[in-house]
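Participant: model this:
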Amino acid sequence: MTQQGEYAVVVKSGALDAVATVPGSKSIAHRALICAALARGDSTIKGLPVGDDTQAMLQGLMMLGATFSLDGADAHFEGSIDLDRMDAITVDANLAGTTARFLTAIGALRRGAITVTGNESLRSRPMRDLHLALEQLGAGVSWQNEKYYLPVTVRRGKSYSHSVQVAADTSSQFVTSLMLIAPMLDKGLTIELTGNIVSLPYIAMSASVMKSFGANVRILDERNIVIDGGGYVGCQFAVEPDASSASYPFAAAAVVGGRVCVNGMSSNMMQGDSRFVDVLRQMGCEVLEDQVGITISRHAN
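Facilitator: Model prediction:
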């Protein structure tokens, strides 16, 4: 970087020979942060990505009473959020839609009311399907301005349904929001997905992260998910490298020739974008996986 906002671009001729490190997956990190904040016992999450969205999630969890410390890209959580606190709080998600959706759902668990808001852009996004599902569950939901938009206030209900329907044709995050709070309900939750389902791999990702924290999640088919009560248990959790970011250096090796290794990548990752490696293999690239990561190689022309 030369001056603020300016970067020097180095043009390299010939075949590549490089090792790359990409940030952790934001999608996985946000799910893990929620699980860690709700889990019994201590948790350490390694490899958090740096960015405004991660910062918004951490600030929101701090407002909820989560106790954690940061050490570089790692976060250590001590115990769980006290969901019986009576104080009303307001969380500003700024631009972070994931933070707004996930923390809105946590409002259904907390005795004191949570008001979730954001900047003008986020306040213009409809949250109807999530808010309807939380009402159906039994939570108290109210709006400061327009119905089904932020700011929204959510309160713990007197009793909860054991099953809920949620539209899955707009965003898988509405489904994930309900999944994340389900283990904290005494009798768990059965979730039925309606509409044309989008982003099914992200729902599977949510289940995988939750299972790492001890949740019992069963995806019966593409429309039915059963999650038992019993809560989460703290653990050591490593955030996978972001597979989408890794696709760029991998593609460079395929186009230019040579070899590129991306640290931490593996063939059994949660992210659907990790299958890009299979596409490169079909194109004739050599794929080598070892303890370091995955290396893509192709002979230069």
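Participant: From now on I want contacts and neighbour counts done on CA atoms only, so please keep to that.
Facilitator: OK.
Participant: my guess is Gln173 meets Leu103, correct?
Facilitator: No: with contact defined as C-alpha atoms under 8 Å, Gln173 does not count as touching Leu103 (11.4 Å).
Participant: more crowded one of the two?
Facilitator: More neighbours surround Leu103 than the other of Gln173 and Leu103, with 24 against 20 (other C-alpha atoms under 10 Å).
Participant: Which secondary structure state is assigned to the more buried one?
Facilitator: Under DSSP: H, G, I helix; E, B strand; the rest coil, Leu103 falls in the helix class.
Participant: again, but for Asp278
Facilitator: helix.
Participant: gap between it and Val255?
Facilitator: 15 Å (C-alpha to C-alpha, to the nearest Å).
Participant: Compare the two and say which is more crowded by neighbours.
Facilitator: Neighbours of Asp278 and Val255, each counted by other C-alpha under 10 Å, are more numerous for Val255; the result is 16 against 12.
Participant: now that one: how far from Arg223?
Facilitator: Per C-alpha to C-alpha, Val255 is found 40 Å from Arg223.
Participant: need the next SSE after the helix or strand containing Val175, C-terminal direction.
Facilitator: Assigned by DSSP states H and E, Val175 belongs to helix 172-181. Using DSSP H and E, the helix or strand that follows helix 172-181 in sequence is strand 189-194.
Participant: who does that following strand touch, helix- and strand-wise?
Facilitator: Contacts defined by 3 or more C-alpha pairs under 8 Å, 6 or more residues apart in numbering; DSSP states H and E place strand 189-194 against strand 163-167, helix 172-181, strand 224-227.
Participant: how about this one, so we can line them up?
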Amino acid sequence: MNLKLEHYSKPLNGNIQITGSKSESNRLLILKQFFSNLTIENLGNSDDANYMQKALASEEEVVDISHAGTAMRFLTAYFAVADGRETVLTGSKRMKERPIKILVDALRSLGANISYELNEGYPPIRIQGNKLSGGKVVIDGGVSSQYVSALLLIAPSLENGLELKFEGKITSVPYIKMTLGLLASIGVKVKWTDSTIFVQPQKEIEDTTAIVESDWSSASYYYSLVALSEEATITISSYKEHSLQGDSSLIQFYKELGVTSTFNETSLTLKKELPCKNHIEFDLVSAPDIAQTIAVTCFGLGISCDLTGLHTLKIKETDRLEALKSELTKLGADISVTNKSLHLKASTGINKDVLIKTFDDHRMAMAFAPLLLKTSLEIEDANVVSKSYPDFWKDIESLTK
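Facilitator: You can find the predicted model right below:
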């Protein structure tokens, strides 16, 4: 379904309840498999979380997780320790192009029995679950944090726990800290010293209720709307001032783009108050999922930007850097990208009625939507937002009707 967005120029005011974090939901769903007395509240309703739940409940040999990249990484580790179960883990055409070798190699070093069904280093993979004793694993610090989190989530179930040593600079530290924070919150003993993480084995926990915070990546689109508006006050729920999610750095990034953030218990009010800068430079190595939103915001504001730390965007649902370059260029942007950065020059106008291709990427659809405050445009395959935020278009309509 393509969706036509008409230009909207009135002030924005409203209250939005955003679904639970996809990242927190998926981590807690894995942990619940090891600790049945863990109760989860405000679980996200994203496609990714739904695929994770279906996969964990499935008794079939073949488990298809479609586009759910987080589920692919986390389930690879989980099924590796599912003693006595044989599983073929597969996904969409794009998922079969996304590398899994680094995680498979790490699991094999712990004794996991995993083989490739088609192409070496890529899904689908066949996993023969067995009891792993754990121990020491060495991994490149520059890999996706999802590989690291996948290992950390199964660590309490390992007889000897896990000693995870990084080589080189560590990528996406906040996502690793999120995983460790959730482990600690349910009573698992963790320690991060210099370049090594230690997770102690744990068979049982006390009865625990974990409340999933709303998704900060989803909040980014409201930050963009407020930044691009002439006048706006939007309250979003439910958010914590001291969040485990790395994308909460939105507060500081968007302050430079004219948006103030005010917490009130579990809600967050965004307001257009400050003048924005003419040029910004952000290192997004700790929050790469908000790069698309920031790039589109800067284009809509007519300002230049240099965004770095984006090397993990090459292996997401699409090559997000090339996708941004393609679609922003259609709108009139002067933009260039490398394998790890994006560079946008200041612009003076935006083309009308452009069809934005989403490349099966939910964040492409949502990142471009706020441009309706500057021009009319059309979003291809608008339903792709269900991957992380099924109610997105309904919530946007409530602000612009």
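Participant: mean per-residue distance, the helix holding Val175 of structure 1 to structure 2?
Facilitator: With mean C-alpha distance after the TM-score superposition for structure 1, helix 172-181 of structure 1 departs from structure 2 by a mean of 0.7 Å once superposed.
Participant: ok now that helix, how far from the chain's centre?
Facilitator: 10 Å (C-alpha atoms, centre = their mean, to the nearest Å).
Participant: which part of structure 2 lines up with that helix?
Facilitator: Mapped onto structure 2 using TM-score structural alignment, helix 172-181 of structure 1 spans residues 145-154.
Participant: who's in contact with that stretch?
Facilitator: 27, 30-31, 70, 73-78, 81, 102-103, 107, 162, 171-173, 175-176, 179-180, 183, 199 (C-alpha atoms under 8 Å, 6 or more residues apart in numbering).
Participant: And stretch 259-277 of structure 2, by the same measure?
Facilitator: With C-alpha under 8 Å, 6+ apart as the test, stretch 259-277 of structure 2 has contacts from 222-223, 226-227, 229-241, 251, 254-258, 303.
Participant: Name the residues of it that are buried.
Facilitator: 259-261, 267-273, 276 (16 or more other C-alpha atoms under 10 Å).
Participant: Between the residues you listed, which sits nearest Ser36 of structure 2?
Facilitator: Nearest to Ser36 of structure 2 among the buried residues of stretch 259-277 of structure 2: Ser267, at 30.3 Å, using C-alpha to C-alpha.
Participant: now that closest one: how far from Lys240 of structure 2?
Facilitator: Counting by C-alpha to C-alpha, the gap from Ser267 of structure 2 to Lys240 of structure 2 is 8 Å.
Participant: follow-up on the earlier one: which stretch among the helices and strands packed on strand 189-194 of structure 1 comes nearest Val141 of structure 1?
Facilitator: Of all those, helix 172-181 comes closest under C-alpha to C-alpha, at 14.5 Å.
Participant: Just want the angle from that closest one to strand 163-167.
Facilitator: Angle, helix 172-181 of structure 1 to strand 163-167, by axes from the mean of the first three to the mean of the last three C-alpha atoms, to 10 degrees: 160 degrees.
Participant: Can you find the partner of Leu321 of structure 2 in structure 1?
Facilitator: Aligned partner of Leu321 of structure 2 by TM-score structural alignment: none.
Participant: Now do the helices in structure 2.
Facilitator: Applying DSSP state H to structure 2 gives helices spanning 22-34, 47-57, 69-80, 101-109, 145-154, 173-185, 216-228, 250-255, 291-301, 320-331, 362-368, 392-400.
Participant: For Ser274 of structure 1, give me its contacts.
Facilitator: Applying C-alpha under 8 Å, 6+ apart, we find Ser274 of structure 1 in contact with 243-244, 267.
Participant: hang on, isn't Lys264 of structure 1 packed against Asp242?
Facilitator: Not quite, residue 264 of structure 1 is Gly, not Lys. No: between Gly264 of structure 1 and Asp242 there is no contact under C-alpha under 8 Å: 9.6 Å.
Participant: So for these two, which sits in the more crowded spot?
Facilitator: A count of neighbours by other C-alpha under 10 Å puts Asp242 above the other of Gly264 of structure 1 and Asp242, at 23 against 19.
Participant: The more buried one and Gly188 of structure 1: what is the separation?
Facilitator: Counting by C-alpha to C-alpha, the gap from Asp242 of structure 1 to Gly188 of structure 1 is 31 Å.
Participant: ok, and the closest non-adjacent residue to Leu185 of structure 1?
Facilitator: Closest residue in space to Leu185 of structure 1, ignoring its immediate chain neighbours: Gly229 at 5.5 Å, by C-alpha to C-alpha, 6 or more residues apart in numbering.
Participant: Kindly state which residue of structure 2 is aligned to that neighbour.
Facilitator: Mapped onto structure 2 by TM-score structural alignment, Gly229 of structure 1 lines up with Pro201.
Participant: my guess is that match meets Pro156, correct?
Facilitator: Yes: the pair Pro201 of structure 2 and Pro156 passes the contact test of C-alpha under 8 Å, sitting 4.2 Å apart.
Participant: residue contacts, Gly134 of structure 2?
Facilitator: Gly134 of structure 2 makes contact with 110, 155, 158-162, according to C-alpha under 8 Å, 6+ apart.
Participant: could those residues be laid out in CSV, adding distance to Asn37 of structure 2 and neighbour count?
Facilitator: Compiled in CSV, those are given as follows (distance: C-alpha to C-alpha, whole Å; neighbours: other C-alpha atoms under 10 Å):
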residue, distance to Asn37 of structure 2, neighbour count
Leu110, 27, 18
Ala155, 18, 29
Leu158, 19, 20
Glu159, 20, 16
Asn160, 22, 17
Gly161, 21, 23
Leu162, 23, 25
